[in-house]
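K.L.:
need a structure here:
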Amino acid sequence: MEKCPISPDERLVKSWLRGRSKCTEAAYRSDLSGFASAVGKPLADVTLEDVQDWYGSLAGAEASKRRKLAAVKSCLRFAAENRFIEHNVASPVRPAKVQEDLHERILSEAEVLGMIEGEDDARRKAVLRTLYLMGLRNAEACGLTWRDLTRKKQGGTASIFGKGGKTRHVSVPASLWRQWEETRVDKRADAPVLIGVDGRALNHEAISRIVKRAAKRAGIAAPVTPHWLRHACASHALDNGAPPHVVQAMLGHSSLATTTRYAHVRDGEGTGDWLKG
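P.N.:
Reported below is the predicted structural model:
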């Protein structure tokens, strides 16, 4: 049986996504698929008006809309740079400016601990603690494998291949490492660290569901996402005395200004411990 030929668009997308983590690839493919369905034409025929109309029709949270636009612009920029299209028609499109609402997305330490302590399942609790204590993005968490880890006397270090194709090294608390080992079922180096009941890696949507259910159990009415735990990690660490450059390196921020946005968003308690959980 002959294989179906790969379309020019699919060939381009495969090249654009090469080297990215599986979770990032899945998220970007989903964003681009939604765009392609909306415009109904090959990428080479897409116009600026198509991109503007599509972006204007998007519903949902601003952060989600901005991410989708960023994915489409990145793909079209790659296409232009590799002469698949004449020029990047999406270049002039800018995301809508919104009022800074970071303070609305910072959970208190009590709220985060309530989410963690209210989770009875060891695997799901490990997910919550990983997102919070290490400040990982959702895609970074679901792509984490045992090969990425280096054991130390106390805890260890994780090599995180993150946003922008950059690798950073994040400290792993000893208690979290022990929890990972207790829930581990696959001893292979490429086995995922965060797993579901079937022992397989959790995907982007599964981790989101775990976080949302934990927030609901803790009585938090806000629409909490995995990224909120990353925000909380930065804010609580700074409030409790962590040097900004340490938090910057841990979260992989390219600019210290990005990190210091989290300082004093909520008053810290000065406990001396940067994070609990």
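
K.L.:
only C-alpha atoms from now on, for both contacts and neighbour counts.
P.N.:
Fine.

K.L.:
okay, helices next: where are they in the protein?
P.N.:
For the chain, the helices defined by DSSP state H cover 8-17, 22-39, 48-57, 62-81, 109-117, 122-134, 138-142, 174-183, 204-217, 226-239, 244-251, 256-260.

K.L.:
list the helices and strands the fourth one packs on?
P.N.:
This points to helix 62-81. Counting contacts by 3 or more C-alpha pairs under 8 Å, 6 or more residues apart in numbering; DSSP states H and E, helix 62-81 is packed against helix 8-17, helix 22-39.

K.L.:
and this one, so I can compare the two:
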Amino acid sequence: MVAEINDFIIYLREIKKTSKNTEVSYQRDLMQLASFLEQQGIREVDKVTKTSLTSYILHLEKEGKATTTISRCLASMKAFFHFECKEGRIQKDPAELLKAPKVEKKAPTILTVDEVNSLLSQPGGETPKELRDRAMLELLYATGIRVSELIHLKKTDVNLSIGYITCRDEHKERMVPFGKVAKLALSAYMERGRVYFLRDQESPWLFTNCNGKSMSRQGFWKIIKFYGDKAGIKADITPHTLRHSFAAHLLRNGADIHAVQAMLGHSDMATTQMYMNYTQGEDLRRSYTGAHPRG
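P.N.:
Now for the predicted structure:
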């Protein structure tokens, strides 16, 4: 099956133009499947059946894999065997009728305004690293952009004079405003911090690591984890936590939900509505606590 998997990955890269992360994820999932099937004596793609794929899913469940991980593996299998069927290598798609396990949706972690203020105040000095970290955290909370969008921002994507950034993906771009606090942090970083990391090198990226290269997701995850611990915040903070908090705080303070949807880049209003449900629940809780004799 390895040759067929490699052909599928080439198809994803050259025809579907998928991202490198997607490509790596599909290849990892499918190679693990191939290894399992080989242990069962199945080495050829046309010998794979629905029963053998079901056995693999049960194997993943017994190993304690998360529901989201199993769902992702299933999506990889479905895409691969659909491709094999379309290419005429197999007559019947063994993954077509497989059902994904139900994913329990966890409520997003949303910080209070005080917690956000505490987090953002942690890089309080004037070293280049603190200037960079403060600018990244302030911009993330000010715009609600994804961490992938943050680390791929170019210097030319920032308009300091009018307070906007431009975010791009494969299909569209959107402009997101930011406020005066983020503007001050960005200005300080661009004037006194960025040049330190570049060391006379040229780089299109707005934020870089200590070697002047583009910041990685893992690198920024460590930054936000460090400052979260330093602030004494008990919640499990990830880069997405500030995105969740941005949306919830805007809606809580009366922002138009369509404007928030546009800033977040959500194609589906239902995704943004989740934050509205959260804010309404918090309002109900406060009303109850304030009015009930035993609240």
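
K.L.:
how close are the two chains, by TM-score?
P.N.:
Overlay of the two chains. TM-score (TM-score structural alignment, normalised by the length of the first structure): 0.73; 253 aligned residues with a C-alpha RMSD of 3.6 Å.

K.L.:
ok so, going back, among the helices and strands packed on helix 62-81 of the first structure, show me which one is buried the most.
P.N.:
Burial of these is given as mean neighbour count (mean count of other C-alpha atoms under 10 Å); helix 22-39 ranks first at a mean of 17.

K.L.:
chain center to it, what's the gap?
P.N.:
Its chain's average C-alpha position is 15 Å from that of helix 22-39 of the first structure, according to C-alpha atoms, centre = their mean, to the nearest Å.

K.L.:
what's the answer for stretch 283-291 of the second structure, then?
P.N.:
Here stretch 283-291 of the second structure is found 33 Å from its chain centre; the criterion is C-alpha atoms, centre = their mean.

K.L.:
for stretch 88-100 of the second structure, same thing?
P.N.:
Worked out by C-alpha atoms, centre = their mean, stretch 88-100 of the second structure lies 30 Å from the chain centre.

K.L.:
need the residues that contact stretch 246-266 of the first structure.
P.N.:
The contact list for stretch 246-266 of the first structure, computed with C-alpha atoms under 8 Å, 6 or more residues apart in numbering, reads 102-103, 106, 108, 134-136, 162, 168-171, 231, 234-235, 237-239, 244-245.

K.L.:
just the buried members of those?
P.N.:
106, 134-136, 162, 169-171, 231, 234-235, 237-239, 244 (16 or more other C-alpha atoms under 10 Å).

K.L.:
which of those residues sits closest to Pro42 of the first structure?
P.N.:
Pro42 of the first structure lies nearest to Gly162 out of those, by C-alpha to C-alpha, at 29.8 Å.

K.L.:
which one of the helices of the first structure lies closest to Gln154 of the first structure?
P.N.:
helix 174-183 (5.3 Å).

K.L.:
how far away is the corresponding residue of the second structure for Thr225 of the first structure from Glu61 of the second structure?
P.N.:
In the second structure, the residue paired with Thr225 of the first structure is Thr238, using TM-score structural alignment. Thr238 of the second structure is 26 Å from Glu61 of the second structure, where distance means C-alpha to C-alpha, to the nearest Å.

K.L.:
could you do Trp205 of the second structure as well?
P.N.:
41 Å.

K.L.:
higher neighbour count, those two?
P.N.:
Trp205 (19 against 15; other C-alpha atoms under 10 Å).

K.L.:
now do the contacts for the closest residue to that one other than its chain neighbours.
P.N.:
Counting by C-alpha to C-alpha, 6 or more residues apart in numbering, Lys154 is the residue found nearest to Trp205 of the second structure once chain neighbours are left out, at 4.3 Å. The contact partners of Lys154 of the second structure, taken as C-alpha under 8 Å, 6+ apart, are Pro204, Trp205, Leu206, Phe207.

K.L.:
circling back: Lys152 of the first structure: which of the buried ones among the contacts of stretch 246-266 of the first structure is nearest?
P.N.:
For these, the nearest to Lys152 of the first structure is Ser171 (9.7 Å; C-alpha to C-alpha).
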